[in-house]
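S.K.: Take this sequence and fold it.
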Amino acid sequence: MNKGNLDLIIPDWPAPANVKSAVTLRTGGVSDGPYESLNMALHVGDDGERVRKNRQIVNTQLKLPSEPVWLDQVHGNGVTRAERGLVRPRFDASFTEESGIVSAVLTADCLPLLICAADGSRVAAVHAGWRGLLAGVIGNTVATFPGRDLLVWLGPAIGPECFEVGSEVREAFLSKSESSIEAFKVGRNGKWLADIYQLARSELAGLGIARVYGGNFCTVTEAGRFFSYRREPVTGRMATLIWRE
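M.R.: Here you go, the predicted model:
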């Protein structure tokens, strides 16, 4: 892994000029072993000092206005306001209308979403695995915005050819919305292949949100760029960040 070369994904979406965002990849940090090299998570077994160094590298590179609000993600549907001084609140999404506050989520196959108001007045970051999607974490986050004139960007997640689920997962989504049927195709040995991006788009369409961007990654197959829990159960996490200037 190429340490010292910090690569980032800067979302390609027509967000207002005051809205800034980025996604870290797995290169450019100081972690070793399965966490090599830019692991951003303290909860996965990596050396804490190295994680803090990785975070400082990213803070410096992006010139972040403050330390990101790191969540204690629980694969639920809870949403909190991102504020200075919060210490790992147990939520899966955060939002803010305050300038200089950085909302962040950590992922390694689950879907990170960025949301912003079209006028740049509010932003949010969402961690959406299939459980969170099913539980309504996207809808709960959208509900924190005063209106529905929103832009959404879908970040790096497990691709539709790699996300194998049981029939119970498919049935749960179909029970919630019949439009979810488009997100599943027959896999092997009685399993289904799920398209987590399509599940998110279906949810957003039901909420009246049409301007959705991104969603063309695969964390499992792009091993040189992304951490993947499904590929390697002991691994690091990428960070997806958004803030207002």
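
S.K.: Please make it C-alpha for all contacts and neighbour counts, starting now.
M.R.: Will do.

S.K.: so how far is P65 from the residue positioned nearest the centre of the chain?
M.R.: Centroid check for the chain by CA atoms, centre = their mean gives P112 as the closest residue, at 1.5 Å. P112 sits at a distance of 21 Å from P65 (criterion: CA to CA, to the nearest Å).

S.K.: ranges for the strands of this structure?
M.R.: Ranges of strands in the chain, per DSSP state E, are 8-9, 19-24, 79-81, 93-96, 102-107, 111-117, 123-128, 150-154, 164-165, 184-186, 192-194, 212-214, 238-244.

S.K.: returning to that earlier point: I'd guessed the residue nearest to the centre of the chain sits against G132; true?
M.R.: No - with contacts counted by CA atoms under 8 Å, P112 stays clear of G132, the gap being 11.1 Å.

S.K.: Not counting sequence-adjacent ones, nearest residue to V23?
M.R.: Leaving aside its chain neighbours, V23 sits nearest to T240 (4.4 Å; criterion: CA to CA, 6 or more residues apart in numbering).

S.K.: Here is the second sequence; please produce its structure so I can put it next to the first one:
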Amino acid sequence: MILPDWPAPPNVKSLMTTREGGASGAPWTSFNLGDHVGDAPASVAANRARLREWLPAEPGWLTQVHSARVVELGRDANLKADASFTLEIGQVCAVLTADCLPVLLCDRAGSVVAAAHAGWRGLAGGVLEATVATMQVPPGEILAWMGAAIGPQAFKVGDEVRQAFVNQHPEAATAFAPQPMPGKWLADIYQLARIRLNAAGVGAVYGGGRCTFSEVGSFFSYRRDRVTGRMASLVWLA
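M.R.: As a prediction, this is how the structure comes out:
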């Protein structure tokens, strides 16, 4: 488990799982929490049961579709979305990732928490901005923590990805390093997220720096392995 290093209020609890310590066999070895990646259902159930021991309730598992849709746990029945938030004690917001960027958020008063799944499509589509807006507190009162994602030395993208970000925020050009092959870039998804959070008024952004692609023993990576498991990033009010 990774315990986020951010100055969240004492009643805000959060964690990110790693790939270690579970029941799944190869290639999902071993703490896979995704039930949509081909792993044996019994193994996923065992891993989720193990995770549940750390939590006050079953997480609000989303059906993630790389969108900007945000749901309120306990109120929205349709959980086909890429972010969730709650104001209720004991509701657990969760996202699954294996290269995409997980972002956990809370306010300084500890009255609301949220979790967002920010792959490049969702990030460019405004999932972080939408999540900040649904929290219904001043953006300057929000803290954000970025979990492990594919690092800037491994995240290869094409011109269309770079343009999607630069068209909205010209400063995003600094998050892309050109590659020898024309039209190819290395992208810094952490920097892209910071730019968008800052533009939305969120200045207190923590985390970043871990690479799912290169840290083979700690993290699942879809780009590295294709068939692989999923980590969970979770936040709740206690």
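
S.K.: Once they're superposed, what TM-score comes out?
M.R.: Once superposed, chain against chain, the TM-score is 0.97 (TM-score structural alignment, normalised by the length of the second structure); 235 aligned residues with a CA RMSD of 1.2 Å.

S.K.: still on that earlier bit, how about the strands of the first structure in CSV, adding distance to I138 of the first structure?
M.R.: Supplementary listing: the strands of the first structure in CSV, determined by distance: least, CA to CA, whole Å:
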stretch, distance to I138 of the first structure
strand 8-9, 22
strand 19-24, 18
strand 79-81, 9
strand 93-96, 9
strand 102-107, 14
strand 111-117, 8
strand 123-128, 7
strand 150-154, 10
strand 164-165, 20
strand 184-186, 19
strand 192-194, 18
strand 212-214, 13
strand 238-244, 16
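
S.K.: most neighbours per residue, which of the ones you listed?
M.R.: Ranked by mean neighbour count, those are led by strand 123-128 with a mean of 30 (mean count of other CA atoms under 10 Å).

S.K.: now that strand: which residue numbers in the second structure?
M.R.: With TM-score structural alignment applied, strand 123-128 of the first structure matches the range 113-118 in the second structure.

S.K.: Same question for stretch 13-21 of the first structure.
M.R.: Mapped onto the second structure using TM-score structural alignment, stretch 13-21 of the first structure covers residues 6-14.

S.K.: So what's the gap between the matching stretch and the chain middle?
M.R.: Centroid separation for stretch 6-14 of the second structure versus its chain: 17 Å, with CA atoms, centre = their mean, to the nearest Å.

S.K.: Map A82 of the first structure onto the second structure.
M.R.: Match for A82 of the first structure (TM-score structural alignment): L73.

S.K.: scratch that, V137 of the first structure is what I was asking about
M.R.: Here V137 of the first structure is matched to V127 in the second structure, going by TM-score structural alignment.

S.K.: Quick one: residues contacting that match.
M.R.: By CA atoms under 8 Å, 6 or more residues apart in numbering, the contact set of V127 of the second structure is S67, A68, R69, V70, D82, A83, A116, H117, A118.

S.K.: Put together CSV for those, with distance to I142 of the second structure on each row.
M.R.: Formatted as CSV, these follow (distance: CA to CA, whole Å):
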residue, distance to I142 of the second structure
S67, 22
A68, 19
R69, 19
V70, 16
D82, 19
A83, 16
A116, 14
H117, 17
A118, 17
